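>>> Got a predicted model here, sequence first, then my questions.
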Amino acid sequence: MPAFRPAPARLPAGRRIYAVGDIHGCADRLAALHGLIAADHAARPGPSGLLLHLGDFVDKGGDSAGVLRWMTGAALPRNLAVKNLTGNHEVAMLAALEGGPGDVADWLWCGGRATLESYGLSPEAAAADWAAAIPPAHQAFLQGLDLFHQEGGYCFVHAGLRPGTPFPAQAPEDLTRIRQPFLSWTGPHDFVVVHGHTARAEPEVLPNRINLDTAAWSGGPLTCAVLEEDRIGFLFA
């Protein structure tokens, strides 16, 4: 059972959200974390549960193909609805698979080489060859990701929000890529923002945001925040 503490916002009574930070090709850790999530939800039945991933499934780590195979398979925790958000790395990968030279270079620079290698593909091959070799189910998964999820007092996005901009006017580019001025902003947003994108040694819980990127691909844990009513706990793999 997670060790709970007060959270900066709340969910409706009878609701629980498991929010998972940046995965970046860590397939074994993702499977282990899903096991912990399933065990926790089974041990504490009652609340309606949602398993939510904050994006950046691919790149950097060693097994992006394994992550997408897991996410498109039948082994996800039962009795939980699932919602998946897009990160900047999914946006970059899809753009590169369409073959624009600048998009290809951008994706390879930001971690795409590791993803291609996990499929046994050469970074020097043509983008059309990559697209033909990556399973259609994996590409459809990437194309079907959502930009955000809002529930209770929380807004879940990959990167963050632009301070001072009403939520309906937020740009998709900011939701998937923003760092500043979001990270240094100490004022309120319309919601408490649950995000990843910017790696830290441990989760950050601040009055206006919660950061769940703990650099799993470079040796940190893969982190899941467990949110229910007015409290938060963590699971790590």
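Okay, I see it.

>>> can we go C-alpha only for contacts and neighbour counts from here?
Noted.

>>> which residues touch Trp130?
By Cα atoms under 8 Å, 6 or more residues apart in numbering, the contact set of Trp130 is Leu97, Leu116, Leu121.

>>> Kindly reformat the residues you listed as JSON lines containing distance to Asn79.
Below are those laid out as JSON lines (distance: Cα to Cα, whole Å):
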{"residue": "Leu97", "distance to Asn79": "34"}
{"residue": "Leu116", "distance to Asn79": "33"}
{"residue": "Leu121", "distance to Asn79": "36"}
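
>>> here comes the other one, which I'd like you to weigh against the first:
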Amino acid sequence: MNRASAAPSRSISASAPADTRIYAVGDIHGRADLLSEIIARIDDDIRRRPIAHAVEVYLGDYIDRGPHSRAVLDLLAVRLVANGAVCLRGNHEAVMEGFLQDPAILQYWQQLGGMQTLASYGVELHDGTETASDVHRRFLDVFPRAHELVMQCLRNRFSCGDFLFVHAGIRPGVPIEHQDANDLIWIRDEFLDCTRNHERFVVHGHTPVPHPDIRSNRINIDTCAWRTGTLTCIAIEGSTILFL
């Protein structure tokens, strides 16, 4: 697996709680191979550098585009149960949740890479021979109970110390507790262009960057894993961000 081309560590003004290390993982998009390597690195890092509290945060967009969405959710289901991992909702999970409720969303989901997700569950689309309702029915038949539970556990945001973890970003000037869920999983320019400090230092993904992008008020760790082969994981301890 390629590592992001960034400095091995950086110091920032925000701080994690004492005796706590936070591991944050960027957008996965069906790359179970890369996620397996990152999980092994996290486990190895904890073995080499024991700490009282290790927190895993996955920033969303686990599915679509890459080839192994089902396997990604299998891995996350284990981390949720065994490690109490925090799994955030990405916009791609939100769209799949919509399709699970409404077959009419299939066409929109296909535009976002949903065909790759369906294929990972063995649901191949037959052009012109079945309706969206047919595809919906077949998907529900093979969607595991464990994955339903993962979806039920998804959060829109997570705070720890001076850090706020979200998928896409926040609406500048709006208190965290009043943030709209759609902004947390979809926002781009209004957040990315904002240079003033927020209530907390924001860790996010959603908008692909060639390497982790550290600003004074945020860090973006979506390094487009499905296409580049680079899945970014950072470890935050005190005021230091370490790149695994």
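Yep, that arrived. Keep in mind the model is a prediction, meaning the values are calculated, not measured.

>>> and of the contacts of Trp130 of the first structure, the nearest to Gln143 of the first structure?
Leu97 (11.6 Å; Cα to Cα).

>>> Could you find the closest non-adjacent residue to the aligned partner of Ala96 of the first structure in the second structure?
Counting by TM-score structural alignment, Ala96 of the first structure corresponds to Phe99 in the second structure. Spatial nearest neighbour of Phe99 of the second structure, excluding adjacent residues (Cα to Cα, 6 or more residues apart in numbering): Ile105 at 5.2 Å.

>>> Check the spacing between Arg155 of the second structure and Ile185 of the second structure real quick.
10 Å (Cα to Cα, to the nearest Å).

>>> What of Gly161 of the second structure?
In terms of Cα to Cα, Gly161 of the second structure sits 21 Å off from Ile185 of the second structure.

>>> report the longest helix in the second structure, please.
helix 32-48 (DSSP state H).

>>> Determine which residue lies closest to the centroid of the second structure.
For the second structure, Gly60 is the residue whose C-alpha lies nearest the centre (Cα atoms, centre = their mean; 2.1 Å).

>>> hang on, isn't that residue packed against Arg89?
Yes - Gly60 of the second structure is within contact range of Arg89, at 5.0 Å (criterion: Cα atoms under 8 Å).

>>> Give me the common contacts of those two.
What both Gly60 of the second structure and Arg89 touch, as defined by Cα under 8 Å, 6+ apart, is the set His167.

>>> rewinding a little: any idea which helix or strand comes after the longest helix of the second structure?
Downstream of helix 32-48 of the second structure, the next assigned helix or strand under DSSP states H and E is strand 53-58.

>>> Which residue range of the first structure does that following strand align onto?
Using TM-score structural alignment, strand 53-58 of the second structure pairs with 48-53 in the first structure.

>>> Mean per-residue distance, the matching stretch versus the second structure.
Aligned to the second structure and superposed, stretch 48-53 of the first structure gives a mean residue distance of 0.7 Å (mean Cα distance after the TM-score superposition for the first structure).

>>> Work out for me the element Ile241 of the second structure sits within.
Ile241 of the second structure belongs to strand 240-243 when assigned by DSSP H and E.

>>> Pull up the aligned stretch in the first structure for that strand.
Strand 240-243 of the second structure maps onto residues 231-234 of the first structure, going by TM-score structural alignment.

>>> average distance between the matching stretch and the second structure?
Relative to the second structure, stretch 231-234 of the first structure is 0.7 Å off (mean Cα distance after the TM-score superposition for the first structure).

>>> which one of the contacts of Trp130 of the first structure sits closest to Ala216 of the first structure?
Leu116 (19.0 Å).

>>> Mind telling me what element the closest one is part of?
Assigned by DSSP H and E, Leu116 of the first structure falls in helix 113-118.

>>> Pull the distance from that helix to the chain's centre.
A distance of 19 Å separates the centroid of the chain from that of helix 113-118 of the first structure, by Cα atoms, centre = their mean, to the nearest Å.

>>> State the span of the second structure onto which that helix is aligned.
The aligned range for helix 113-118 of the first structure is 115-120, by TM-score structural alignment.

>>> Stretch 137-147 of the first structure now?
With TM-score structural alignment applied, stretch 137-147 of the first structure matches the range 146-156 in the second structure.

>>> can you list contacts of that stretch?
73-74, 76-77, 80, 86-90, 93, 97, 166-167, 181, 184-185.

>>> at 7 Å what do you get?
Leu73, Ala77, Cys87, Leu88, Arg89, Val166, Ala181, Leu184 (Cα atoms under 7 Å, 6 or more residues apart in numbering).

>>> One more: stretch 175-194 of the second structure?
By Cα under 7 Å, 6+ apart, the list of residues contacting stretch 175-194 of the second structure reads Arg89, Gly90, Asn91, Asn156, Val166, His167, Ala168, Gly169, Ile170, Arg171, Pro172.

>>> buried sites along it?
Neighbour counts using 16 or more other Cα atoms under 10 Å place Ile176, Gln179, Asp183, Leu184, Ile185, Trp186, Ile187, Arg188, Phe191, Leu192 of stretch 175-194 of the second structure among the buried residues.
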